[in-house]
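J.: I'd like to go over a predicted model; first the sequence, then the structure.
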Amino acid sequence: MQITISPSTECLIPSLRTYLDADLNDPPIFATNHSLVFRANSQRFRSIVAIKIINRKALPQHVAEKFLTRELDVTRKVRHPHLLKCLLINSSSPSKIVIVSEYCARGTLLQMILTEGNIKETPTGARLFRQLIEAVQYLHARGVIHRDIKLENIFLDANGDLKLGDFGFSRQFEKGQRSTSFCGTRPYSAPQVVTYQPYDGYAADWYSVGIVLYTMIVGNWPKEPKLNVALNFPPDSPTHACRRLIARLLDDDENRRAGFEECLYSEWLAPQSNWMFADANFAYTVLQHT
């Protein structure tokens, strides 16, 4: 389907070509009702980049004032190997905001699952899951909840490494504070969010992580969860250790739900011992054995 570019965006593109020293000749690679995303080779950043052009006028006023402001604030602040890296934000136009970020050549985790069916638990599944929980923990340690962790917001770079992105629903949040903004994406939302109860945003993020892990390994959505009813798994996958971790992440009780530490030292992830931490804050690499 052909994506229509508005006249105001057409007028903006030549200046972006000059500013970014980029070709920017191809049509958009993605579109929503309020934004377009382009892929371009930028000489300014000496790499291929993703250029997101947001049309403020297409957003409801409360969204532009509340959620967009938060998105830009979080996008500017965060820096982690497994968070999508923002290279530049330009809001000089009265109606447009331009966000330039690193380009992830392998698309989204959703695209990977649709192509491959599912992801093997080890080594790929464990590696990607470890990268995801490191990204989530980095945000949480800085008082930021994501609130829209899903396969479509998880990207894969040219090396196959994971990058969590899209901070449209993210916000700073105090520990112990309850959220009453019932945002996110339904299949990934914790029971408290779905039933419009004040919820712990940190615990809700970990519930979404559990849905991502289930879908990655199984290749299908879990059936609509019901209170006090055990999860359904295919007979041959995943392993029991992985099932137990998923069940802990999808615990109905947000006070009992697993978090970073339990994931890290779980019987499923802990045996993957070939991790070497390069920095006490967050950075690590996997040791390759030949």
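T.: Yep, that arrived.

J.: rest of the way, CA atoms for contacts and neighbours
T.: Noted.

J.: now the strands for the stretch 51-200 of the chain?
T.: With strands called from DSSP state E, counting those that start in this stretch, the stretch 51-200 of the chain shows them at 86-90, 96-102, 144-145, 154-156, 162-164, 171-172.

J.: Go through those and name the closest to Ser266.
T.: Closest to Ser266 of these, according to C-alpha to C-alpha: strand 162-164, at 20.5 Å.

J.: Kindly compare burial across the strands of the stretch 51-200 of the chain and name the winner.
T.: strand 162-164 (a mean of 26; mean count of other C-alpha atoms under 10 Å).

J.: packing partners for that strand?
T.: helix 126-141, strand 154-156 (3 or more C-alpha pairs under 8 Å, 6 or more residues apart in numbering; DSSP states H and E).

J.: residues of the first one that come out buried?
T.: When you say that, I think you mean helix 126-141. 126-140 (16 or more other C-alpha atoms under 10 Å).

J.: What is the nearest of those to Ala247?
T.: Distances from Ala247 to the buried residues of helix 126-141, taken by C-alpha to C-alpha, are shortest for Phe129, at 15.2 Å.

J.: got a list of what the closest one touches?
T.: Leu213 (C-alpha atoms under 8 Å, 6 or more residues apart in numbering).

J.: Please apply the same query to Ala230.
T.: Contacts of Ala230 by C-alpha under 8 Å, 6+ apart: none found.

J.: what kind of secondary structure is it in?
T.: coil (DSSP: H, G, I helix; E, B strand; the rest coil).

J.: State the distance from it to Pro222.
T.: Applying C-alpha to C-alpha, to the nearest Å, the value for Ala230 to Pro222 is 11 Å.

J.: Repeat that for Tyr188.
T.: 10 Å.

J.: What distance do you get for Ala126 to Pro14?
T.: Ala126 is 44 Å from Pro14, by C-alpha to C-alpha.

J.: and if you look at Leu87?
T.: 19 Å.

J.: I'd like to know which of the strands of the stretch 51-200 of the chain lies nearest to Ala204.
T.: Among the strands of the stretch 51-200 of the chain, strand 144-145 sits nearest to Ala204 (C-alpha to C-alpha), with 8.9 Å.

J.: try it against this one:
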Amino acid sequence: MMEQDLKMMEQDLKACYSIEENFDTNYKMLNTLGEGKFSVVKRAFHVPTSTSVAVKILQNTKEYTSPICREARIMKSLSHPNIIKLFHVVQRREITYLVMEYASEGELQDRIIKVGSLEESETRRLFAQIVHAVQYCHDHHIVHRDIKASNILIDCRGNAKLCDFGLAAEVIPGQKLAGFCGTLPYCAPELLQAVKYEGPPVDIWSLGVLLFLMLSGNLPFQGRSFVDLKQEIISANFSIPSHVSIDISNVIIELLMINPSRRPTIHQIMRHPMIRGSEACLPPTSTQISQAPQATALSGP
């Protein structure tokens, strides 16, 4: 039975990914950029084009085959200047490699930790770019479900890039999702209440948490235990620092509405003066992107 399961898993993977025999000679692995429960992300040098890329290395376990296929399929379908681009997918017997655009300035989380909090002007610019990325996802029926500062990368031009679609879901209007996922301090109340939920409002709540963090240097919900943190989130118990300007404070309050139906849609956020008044400065296609390996055709199950 185990041998049969293994063969089925290999068939699923072959349907989703290309196999490149000379992967090891084309890419020189360098330093580790980040690690997760089932993956590690490394910076690599693409020898044929002399280009730096990021390579997400995933273990091909039986239970993780479908999520890997989904993540690759979703990333392949997205093309936006504020979303990390997937260039190439390589499948081996035990490992899958996602070759992606490299953002040289690292995670937004690290920048916030380094400086304490961002200047309001920088927050407005970066947040506008992130909203543009989320709008693109929602317009293409994709919900991210794990928007957080460590999943926002900064490229060499100082522009924001949404990354890590490992928990993303493809949805149709009105479709309800189920099950807890994401990072607890960023999770919307409905995720903690064992009820089916709509995907887009979950991303909107996470944007509110992110905006609060960018300006204050702290998360709005900081319970000392899981129970305390859960209660703070469910009751939306937070206090905006006094130095935050009124227009941004109002945005945070709107995004962190307990009732998901009362949260603005991503298009309503786009019309807010805070976003309209910010120069999103969408980055043009960089030399790095144009030279990097092209994404291969992926077919999902």
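T.: Perfect, thanks for sending it. Nothing here was measured: the structure is a model prediction, and the numbers come from that model.

J.: May I see the helices and strands packed on strand 162-164 of structure 1 organised as a markdown table, with distance to Leu162 of structure 1 added?
T.: Formatted as a markdown table, these follow (distance: least, C-alpha to C-alpha, whole Å):
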| stretch | distance to Leu162 of structure 1 |
| --- | --- |
| helix 126-141 | 6 |
| strand 154-156 | 5 |
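
J.: Show me the one of these that comes nearest Val49 of structure 1.
T.: Evaluated over those, closeness to Val49 of structure 1 peaks at strand 154-156, with 13.5 Å, by C-alpha to C-alpha.

J.: Where does that closest one end up in structure 2?
T.: Matched against structure 2 by TM-score structural alignment, strand 154-156 of structure 1 falls on residues 152-154.

J.: Pull the residues that contact that stretch.
T.: Ala103, Ser104, Glu105, Gly106, Glu107, Leu108, Gln109, Ala160, Lys161, Leu162, Cys163.

J.: what's the average distance of it to structure 1?
T.: Compared with structure 1 after fitting, stretch 152-154 of structure 2 has a mean deviation of 0.6 Å; criterion: mean C-alpha distance after the TM-score superposition for structure 1.

J.: Per the alignment, Ala183 of structure 1 pairs with which residue of structure 2?
T.: For the record, residue 183 of structure 1 is Cys, not Ala. In structure 2, Cys183 of structure 1 lands on Cys181 (TM-score structural alignment).

J.: same check, this time on Ile133 of structure 1
T.: Checking TM-score structural alignment: Ile133 of structure 1 goes with Val131.

J.: Thr215 of structure 1 belongs to a strand?
T.: No - with three-state DSSP as the criterion, Thr215 of structure 1 is helix rather than part of a strand.

J.: tell me the contacts of it?
T.: Asn118, Trp221, Pro222.

J.: Where in structure 1 does stretch 265-274 of structure 2 fall?
T.: Using TM-score structural alignment, stretch 265-274 of structure 2 pairs with 259-268 in structure 1.

J.: Can you list the buried residues in that stretch?
T.: Buried-residue list, stretch 259-268 of structure 1, by 16+ other C-alpha under 10 Å: Gly259, Phe260, Cys263, Leu264, Ser266, Trp268.

J.: Please apply the same query to stretch 165-179 of structure 1.
T.: Gly165, Asp166, Phe167, Gly168, Phe169, Ser170, Arg171, Phe173, Glu174, Ser179.

J.: same question, stretch 78-88 of structure 2
T.: Quick answer for stretch 78-88 of structure 2 (16+ other C-alpha under 10 Å): Leu78, His80, Pro81, Asn82, Ile83, Ile84, Lys85, Leu86, Phe87, His88.

J.: can you check stretch 48-58 of structure 1 too?
T.: Ile48, Val49, Ala50, Ile51, Lys52, Ile53, Ile54, Asn55, Arg56.

J.: Give me the buried entries from the contacts of Thr215 of structure 1.
T.: Here, 16+ other C-alpha under 10 Å leaves Asn118 buried among the contacts of Thr215 of structure 1.

J.: Which member of the contacts of Thr215 of structure 1 is positioned nearest Val193 of structure 1?
T.: The closest of the contacts of Thr215 of structure 1, once distances to Val193 of structure 1 are taken by C-alpha to C-alpha, is Pro222, at 17.3 Å.

J.: I'd assumed that closest one was in a strand, is it?
T.: No - using three-state DSSP, the assignment for Pro222 of structure 1 is coil, not a strand.

J.: which stretches of the stretch 1-150 of structure 1 form helices?
T.: Using DSSP state H, counting those that start in this stretch, the helices assigned to the stretch 1-150 of structure 1 run over residues 7-20, 61-62, 69-77, 109-116, 126-141.

J.: Please tabulate these in CSV, including the columns distance to Asp200 of structure 1.
T.: Output for the helices of the stretch 1-150 of structure 1, formatted as CSV (distance: least, C-alpha to C-alpha, whole Å):
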stretch, distance to Asp200 of structure 1
helix 7-20, 39
helix 61-62, 23
helix 69-77, 18
helix 109-116, 26
helix 126-141, 12
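
J.: tally of neighbours for Leu211 of structure 2?
T.: Applying other C-alpha atoms under 10 Å, we find 25 other residues in the vicinity of Leu211 of structure 2.

J.: how about it, what does it touch?
T.: Thr123, Phe127, Ile252.
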